[in-house]
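Engineer: Build me a model from this:
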Amino acid sequence: MADTCHTPFVTGILWLILTWAAVLVSSQVQVPFASNCNFDGGAGDLLCGFVQQTVGDDFDWEVGSGPVESLGLSGDHTGGGSYAYFNTTGRTPSQTAILRSMQLASVINHCLTFYYYMAGTGVGSLAVLQNQIGEQWRTELWSVEGDQGREWRQARVDITSPLDVGGTPMGYRINFDAVVGSGQPGLIAIDDVVFINGPCDSDGCNVPLGMESRWITDDQITASPSGQDYPPAKARLHGNGCWIPSTPHSSWLQVEFPTTMILTGIRTQGFRTGWITKYKVEYSETLSSMWITCNAFITTDQLTGNVDADSVVEHLFSGRLQAQRIRVIPIQYHMQPSLRLEIIGCAFAMLECTGESMQIVFRRSHIPDFDKDHLHLIDPSCTATGNATHLILTAPFEGCGTVKTDTESEIIYFNKVLSHDNDGIAFITRIRELEVPFECRMDSRDTVSAMFSPQVEKIYFFTSDHGKYNFDMQLFQSVTFQQQIDTFPYVVQLNQPLYVQVEVLTPDQDLQLFAENCLATPTANMQDPMSYTFISDGCPVDSTFLSLFSSSLKQQRFSINSFAFVKDYPEVYLHCTVMVCNATDLTSRCAQGCLPPSARQKRTAPGAEPRYNVYKGPILNPGYKRSRDTGMLEDVEENRGARVPPGVMTSLVIAVGLLLCAVVTLAGVIVYMRRRTDHKTAYMALPTDDGPE
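Structural biologist: Predicted structure coming up:
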């Protein structure tokens, strides 16, 4: 009796356990039917999970293919398949056709994307509605009315998954309602219906990643053995060539990214040599992890390709893929398997490199399992900040665990983002586990400029993964470098010392600045053909140059006596090519200092460093005015009180000397001629008319 009495109780307990297990399992289900429907399925499943409404509408949706020329439709969205449609011709106004999804249940929200075609005077409206199971209400999520032009248009609709008070997902359906406007000809069609995990693309994550623009370089594109004239580097959307495998069987084309990306879709294109009609997509989260097949459809992992040489076919993935490489595998093709493509998505994180720090920014939608309290840098005390849409972590060059290394041309700063419960496994993204390494590569060479009328030039550079330091060139009034010159212009007398300080603006105290080459030009253009070099390969080449002490290795100070260029150039600009090294590296270029010509040839190949022509002319006072249409005396009068330049003084002395020589010579000639005339008169008989006596 005891066993008999306990049997219903045990059965009840088992039923309860199984029910809750089913609930828990269903809570992890994201979309329990086809997440991508292109209406190209077999005869038994043309609607791929959608069903016709049986109550509350007047007509059914139909599945068709091919053109409807009277309404401008040439075919489905991709050009070679089927689409669902409702023909409004001859219908009564306000009659409807409703296509509804199977029951959905999910703990996360979704983005519904689809393409629609609405043409003709008879169309009324197309709407997307959400109907919660067990409720009579329907919520309109999206709608459009009237003729939308004779083209396929894309729609994106956010779907909020209903949950009960305990967080358990509640069932719902999505309906497509088509409404007749009038009895005139009209067509409403939909195609390529896709449910994407997460919200719609409100964060700009549906952009081309660089195949067409060449942001993706040739060496990032690889493939199985390829045709001689059709290498993988030619597989660029709208390019002049394409990729064709040498052997179609087991062929593939692969694109690698420098870091983890968010991939949301793919666009393909054929070529005049043929096109791929069916293909698969695989992706890998890192360069070393296993390949994962991208399942775009419930019945097949194959994507529909192209139907001609030029049309572009786009497919959005059913979810956002976090991947560092993606591979396309041809399945079927026409003529030859020819491929041009573009990858769609966005960066997993945005990295800013400044002269002082690194800042990495995540969109919350990319890491929905983490908040600012979950993330930190190598130093756990350096945590994230954030706003409603982004999470931000800032790593100074000195601190927060930042590691610095240097090469001949770069200084590299490295850190990583970690979640609090990270166990050291280097995966990019996992639930409750995150590790994102990042680095900034700072160019160690740059050029800074200033002028005698010193408008201070600060040079700032920014890229997503590379950067340059901020440099500053200042002029000071004395050798103490305490009073900075900030007047415009800065007028100096010739041969007056100029006190110059060049500095790298960064909190990193382990850096050393080195001015490798410095020159002066009469214009702001460093490439001006009239230039005067006063530092070459770290060696002073001007006799007035003095290297001055600075307590900071990030600064270099020197003085040089002022000068001016000939031919009426009122301004002089200083330019220095500088480099930054690790101060602890005794073998760095900065530590080597001045290199004589023989050492330069051994260190670097010819042309590896910039060279400038040296034009050394007379030094002129900035207030001096050269003569043009006026005489020398006017110039001297205008510059009375100013020191005459040495070159001009030499010219004056020579001119006066030549003039005196000319006067003395002329006087000598006159005296000589007179004496010669007197001598001839004394000794020569003068002829007369008288005859001899």
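Engineer: Please count neighbours and contacts with C-alpha atoms only from this point.
Structural biologist: Fine.
Engineer: Buried residues, the strand ranked longest in the chain. List them.
Structural biologist: What stands out as the longest strand in the chain, according to DSSP state E, is strand 313-335. Neighbour-count burial for strand 313-335, counted by 16 or more other C-alpha atoms under 10 Å, picks out 313-334.
Engineer: With stretch 379-392 instead?
Structural biologist: Neighbour-count burial for stretch 379-392 [16+ other C-alpha under 10 Å]: 379, 382-386, 390-392.
Engineer: do the same with stretch 508-524
Structural biologist: Applying a neighbour-count criterion of 16+ other C-alpha under 10 Å, one finds 508, 511-524 buried in stretch 508-524.
Engineer: Just give the number of residues close to Ser588.
Structural biologist: Ser588 has 17 neighbours, counted by other C-alpha atoms under 10 Å.
Engineer: quick one: it from Gln512, how far?
Structural biologist: 10 Å (C-alpha to C-alpha, to the nearest Å).
Engineer: Give the residues shared as contacts by the two.
Structural biologist: Any residue near both Ser588 and Gln512 by C-alpha atoms under 8 Å, 6 or more residues apart in numbering counts here, and that gives 581-582.
Engineer: Leu393: helix or strand, and which one exactly?
Structural biologist: strand 390-396 (DSSP states H and E).
Engineer: Now do that strand: which elements does it pack against?
Structural biologist: If you count contacts as 3 or more C-alpha pairs under 8 Å, 6 or more residues apart in numbering; DSSP states H and E, strand 390-396 packs onto strand 357-363, strand 385-386.
Engineer: Quick one, which of those gets closest to Gly265.
Structural biologist: With C-alpha to C-alpha as the criterion, Gly265 lies closest to strand 357-363 of these, at 18.5 Å.
Engineer: Beyond the closest one, next helix or strand please.
Structural biologist: Defined by DSSP H and E, the subsequent element after strand 357-363 is strand 375-376.
Engineer: run this one through as well so I can compare:
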Amino acid sequence: MKWLCTVWSICIGVVAVRADYRGVTLSCDPSNIRIAFDDDFLIRNKIDITTSSQLHFARNQRDVNCVSERVGATYTLTLWPPYTGCGTSVQHETDDYVYSNTVMFTTSTSNTVVMNMQCRYEDKYVVSSDIGLTPYVRTLNFVTGQGTLGVQISLYQRKDYHPKSKLGLRPSVLVGVPVYVSVDMDDVFGDDNIVTSLNTCYATTSRDFEIMDNYHYLITGRCASPTDLTVRILTNGESRKSRFSFEMFRWKNTAEYIYLHCEVKVCNRTREVCTGNGSLCGGAVLQHWARSEWET
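Structural biologist: Just a heads-up that it's a prediction; the model follows:
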């Protein structure tokens, strides 16, 4: 899914051109950040481009990755992950990661600021399996007001997470058999200190994470839930991949399918607490608790 934002809604500060953003489109996606200027905008603002390299990100006219290219009837500039090149700055002072840059127009005699631009990515999402433990395993893009991040939840049969053990469409899992869960985030930051942290994971009988008529916690407070001692945290808040396992169960006299939901925090471990603390937050299972049904 792509989320397109017109520049007037999220871009700030224009110098040397009129504040008329018609014909400018900014796209903040998991795979790239892209800003496009159509010919009408350029004509209205007397930006006469003779070569596409004249329109570029700040201080990077000589870098071919930081200049515009002709795409249809637009001049388009693109930033690729990690979004730290071409003079891009990043801030994480609130609940958002904010990427900022400036588009310049350069001639032999002048440098003109066309406009400043920002893309905001929230740092909290909820990721859900599509059909519980018969899931359509897929990549989910989470749309915020300004941008999107990609997070993927996958289920495996083996503790080494071998690709061949990945559960496909509508798998059947025996009660009491371990299920290995991996929640992975796209590498859009290019910073090993930006990690995936699972604050909470739970199972329900609904694919809608907000409907909790029947629910069972697997992870709470970034640690294994004390109500289910089959849960084992393998890694959480240490990299872009958070992993845990639990033994398959079923509810008594209720739905056929179990749905998994995880609250994901995009966490900066140099400034935030991204891992749990305690015996239930990593390492071996304290004990095995045999159960095949949960009362509802």
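Engineer: Kindly provide the TM-score of these chains.
Structural biologist: The TM-score (TM-score structural alignment, normalised by the length of structure 2) is 0.76; 259 aligned residues with a C-alpha RMSD of 3.2 Å.
Engineer: just to revisit the earlier point, which of the buried residues of stretch 508-524 of structure 1 sit farthest apart?
Structural biologist: Most distant of the buried residues of stretch 508-524 of structure 1, by C-alpha to C-alpha, are Asp508 and Pro522, 34.8 Å apart.
Engineer: related to what we said a few turns ago, of all the helices and strands packed on strand 390-396 of structure 1, which one comes closest to Leu595 of structure 1?
Structural biologist: That would be strand 357-363 among those, by C-alpha to C-alpha, at 32.7 Å.
Engineer: Pull out the buried residues from the next helix-or-strand element following the longest strand of structure 1.
Structural biologist: Tracing the chain C-terminally past strand 313-335 of structure 1 and defining elements by DSSP H and E, one meets strand 340-347 next. Neighbour-count burial for strand 340-347 of structure 1, counted by 16+ other C-alpha under 10 Å, picks out 340-347.
Engineer: Repeat that for stretch 261-280 of structure 2.
Structural biologist: Buried-residue list, stretch 261-280 of structure 2, by 16+ other C-alpha under 10 Å: 261-269, 274-276, 280.
Engineer: ok, back up a step: which one of the buried residues of stretch 508-524 of structure 1 is nearest to Ser531 of structure 1?
Structural biologist: Thr521 (4.5 Å).
Engineer: Distance check, the alignment partner in structure 2 of the closest one against Gly278 of structure 2.
Structural biologist: Aligning on TM-score structural alignment places Thr521 of structure 1 opposite Thr204 in structure 2. Per C-alpha to C-alpha, Thr204 of structure 2 is found 26 Å from Gly278 of structure 2.
Engineer: ok, now Cys66 of structure 2?
Structural biologist: Cys66 of structure 2 is 46 Å from Gly278 of structure 2, by C-alpha to C-alpha.
Engineer: do Ser245 of structure 2 as well
Structural biologist: 17 Å.
Engineer: about what we covered before: and the buried residues of stretch 379-392 of structure 1, which two are furthest apart?
Structural biologist: Asp379 and His390 (21.0 Å).
Engineer: What lines up with Ser82 of structure 1 in structure 2?
Structural biologist: In structure 2, Ser82 of structure 1 lands on no residue (TM-score structural alignment).
Engineer: pretty sure Ser82 of structure 1 is touching Ala189, no?
Structural biologist: No - in this structure, Ser82 of structure 1 is not within contact of Ala189 by C-alpha atoms under 8 Å, at 10.2 Å.
Engineer: So which residues of structure 1 form helices?
Structural biologist: 2-27, 589-592, 597-603, 632-638, 646-683 (DSSP state H).
Engineer: Using JSON lines, lay out those together with distance to His466 of structure 1.
Structural biologist: What follows is the helices of structure 1, written out as JSON lines (distance: least, C-alpha to C-alpha, whole Å):
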{"stretch": "helix 2-27", "distance to His466 of structure 1": "43"}
{"stretch": "helix 589-592", "distance to His466 of structure 1": "21"}
{"stretch": "helix 597-603", "distance to His466 of structure 1": "26"}
{"stretch": "helix 632-638", "distance to His466 of structure 1": "55"}
{"stretch": "helix 646-683", "distance to His466 of structure 1": "50"}
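Engineer: Now Pro507 of structure 1. Nearest residue, chain neighbours left out?
Structural biologist: Glu356 (5.9 Å; C-alpha to C-alpha, 6 or more residues apart in numbering).
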